[in-house]
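A.B. asks: Show me the folded form of this:
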Amino acid sequence: MTDTVLLIDDDLPFLSVMQRRLELKGGYQVQTFTSGKAALNATSEHTVHAIILDMMLGNESGLDAITQLKHRFAPTHFIMLTGYASIATTVEAMKRGATDYISKPVTLNELLARLKGIESETQEAVKPMTPGQIEWEYIQRALHDNQGNVSKTARELGMHRRTLQRKLSKRSPH
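C.D. replies: Just a heads-up that it's a prediction; the model follows:
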C-alpha cells in the first residue's frame, strides 16, 4: 500500500512540481490543496502518512490549521514549510502539533529524508546567526508576545511603527 501525503500550499507551480516529484521519486500518493480549509473538507479513505503545510496560505495562516488537520488526519509526520522562518513561529508550530519545520527552498532529497524520519546528511552544520537574523528573531519574538500588534511591538522595541512595518515586509534573512 502506498503512503498518502497531503501537500498544502497556495503556490500552484510548487504544488504541481512537488506532487510529481514526491510521486515519482518518493513513491507516495500525493493529494494537493491550496488551503487548510480545502484539505479539511476533503474525504480521504486512506491513512495519511504525512502533511506538508505551508505557513503562509494567501490570507490564511498555516499555523491556524495545524491542530484541526492533525486531529482530522492523525499523520505520522507533520511538516511545516515556510519561506519566513523564525524561532517564534517554529516554537508555535511545534506547540500546535507539527513534528518538523523546514525553511524554503527545500530540496526533494531533504524532504524525502524528513518524511522517512532519517536525519539528512546534507543538513548544514549549525552556523552562528548573522546580526540581521538576530534582529529578525528578536522582532518576531516581540511581535508574537504582542499577539501581532505592530503598533504595540514598535513602541516596545523603541522604533517607529513604519520602520517596523518596513522590516517586516522584507523577507527573513537567511
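
A.B. asks: Only C-alpha atoms from now on, for both contacts and neighbour counts.
C.D. replies: OK.

A.B. asks: who does the helix of greatest length in the chain touch, helix- and strand-wise?
C.D. replies: Longest helix in the chain by number of residues, with DSSP state H as the criterion: helix 131-145. For helix 131-145, the packing partners by 3 or more C-alpha pairs under 8 Å, 6 or more residues apart in numbering; DSSP states H and E come out as helix 87-96, helix 150-157.

A.B. asks: buried residues in the longest one?
C.D. replies: Going back to what we said before, that points to helix 87-96. Counting neighbours by 16 or more other C-alpha atoms under 10 Å, one finds that the buried residues in helix 87-96 are 88-90, 93-94.

A.B. asks: One more sequence to fold, the one below, so I can look at both together:
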Amino acid sequence: MTDPRQLLIVEDDETFARTLRRSFERRGYAVDSASGHDGLVALLDGGLQPSHAVIDLKLAGSVSGLTCVQAVRAAAPDAKIVVLTGFASIATAVEAIKLGADHYLAKPSNTDDIEAAFARTEGNADTAVDTRQSSIKTVEWEHIHQTLVDTGFNVSETARRLGMHRRTLARKLEKRQVR
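C.D. replies: Here you go, the predicted model:
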C-alpha cells in the first residue's frame, strides 16, 4: 500500500530540490527525488508509488517536465501532481493540465503554496478574471512557447515553423528562458 504522504520531487536544481526535500520531510512526508526523466523512470520502475509529486517544467537535457508528468500519471493515477516553473506561460499550463498535472505554479513557490495546491480538489469560480489586455510581447512569447511545446522543445524545428532564423529564436529564448 502507498504511504499517504509519499512525495516525489523531479527537479534539476540540486539546491532547490534539497530545500524542498527538507521542508516536506519536516512536515511528515517520505520524500524521493530525481534530477531528470531518467532518474524518475528508475524510481518508478523500482516500484515507487508516490501520492504527491512536484515536477519542474524545464529540466536539464532534452526531456521536458511535461514528459515526467505523463510518466508519473501513468505509474500513479491517483497522485496529486504540481508542476513548478520559473517562466510560466498559458501554453505550458494548458499542456501540463492536459497531461495529468493537478496544478501549475509559477516560481517562486514555497512549501506552503505547494501543499495548498495538493489540498485543492476543485476550481474556484470566484477567482477574479483579469481584464488587462496582453501585450504584443506576451502574445509573441506565448506563441513561441506553444510552438516549442508542439515541437518537443526542438529549437531548430520551432524556428523553422515560426519562419525565423534559429539564432534569432535562441536570442529570444535567452532573454526569457523556458523553465
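
A.B. asks: circling back: would you list the buried residues of helix 87-96 of structure 1 in a markdown table and tack on distance to I102 of structure 1?
C.D. replies: Converted to a markdown table, these look like this (distance: C-alpha to C-alpha, whole Å):
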| residue | distance to I102 of structure 1 |
| --- | --- |
| A88 | 14 |
| T89 | 11 |
| T90 | 9 |
| A93 | 11 |
| M94 | 12 |
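
A.B. asks: where do the helices sit along structure 1?
C.D. replies: In structure 1, helices defined by DSSP H lie at 12-24, 36-41, 62-73, 87-96, 108-115, 131-145, 150-157, 161-169, listed in chain order.

A.B. asks: Could you pull up the residues touching K37 of structure 1?
C.D. replies: Residues in contact with K37 of structure 1 (C-alpha atoms under 8 Å, 6 or more residues apart in numbering) are A65.

A.B. asks: And it, how close does it get to M56 of structure 1?
C.D. replies: Using C-alpha to C-alpha, to the nearest Å, one gets 13 Å for the distance from K37 of structure 1 to M56 of structure 1.

A.B. asks: tally of neighbours for T158 of structure 2?
C.D. replies: Under the neighbour criterion other C-alpha atoms under 10 Å, T158 of structure 2 is assigned a count of 23.

A.B. asks: from the buried residues of helix 87-96 of structure 1, which two are the most distant?
C.D. replies: Using C-alpha to C-alpha, the two most remote members of the buried residues of helix 87-96 of structure 1 are A88 and M94, lying 10.1 Å apart.

A.B. asks: which neighbours do those two share?
C.D. replies: Overlap between the contact sets of A88 of structure 1 and M94, as judged by C-alpha under 8 Å, 6+ apart, is nil.

A.B. asks: hang on, the earlier thing: in CSV: the helices of structure 1, plus distance to H49 of structure 1.
C.D. replies: As requested, the helices of structure 1 are arranged in CSV below (distance: least, C-alpha to C-alpha, whole Å):
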stretch, distance to H49 of structure 1
helix 12-24, 13
helix 36-41, 14
helix 62-73, 9
helix 87-96, 18
helix 108-115, 8
helix 131-145, 31
helix 150-157, 38
helix 161-169, 35
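
A.B. asks: out of these, nearest to E124 of structure 1?
C.D. replies: Distances from E124 of structure 1 to each of these were compared using C-alpha to C-alpha; the minimum, 11.1 Å, belongs to helix 108-115.

A.B. asks: List the contacts of the equivalent of V10 of structure 2 over in structure 1.
C.D. replies: In structure 1, V10 of structure 2 lines up with I8, judged by TM-score structural alignment. Applying C-alpha under 8 Å, 6+ apart, we find I8 of structure 1 in contact with 15, 32-36, 39, 51-54.

A.B. asks: burial measure for the alignment partner in structure 2 of L81 of structure 1, as a count.
C.D. replies: For L81 of structure 1, the aligned residue in structure 2 is L84 (criterion: TM-score structural alignment). Other residues near L84 of structure 2 number 25, with proximity taken as other C-alpha under 10 Å.

A.B. asks: ok, now K104 of structure 1?
C.D. replies: Using other C-alpha under 10 Å, K104 of structure 1 has 12 other residues around it.

A.B. asks: how close does the spatially closest residue to it that is not a sequence neighbour sit to A93 of structure 1?
C.D. replies: Residue nearest to K104 of structure 1 in three dimensions, not counting chain neighbours: G83, with 4.8 Å by C-alpha to C-alpha, 6 or more residues apart in numbering. Taking C-alpha to C-alpha as the measure, G83 of structure 1 falls 14 Å from A93 of structure 1.

A.B. asks: Good, we can wrap up now.
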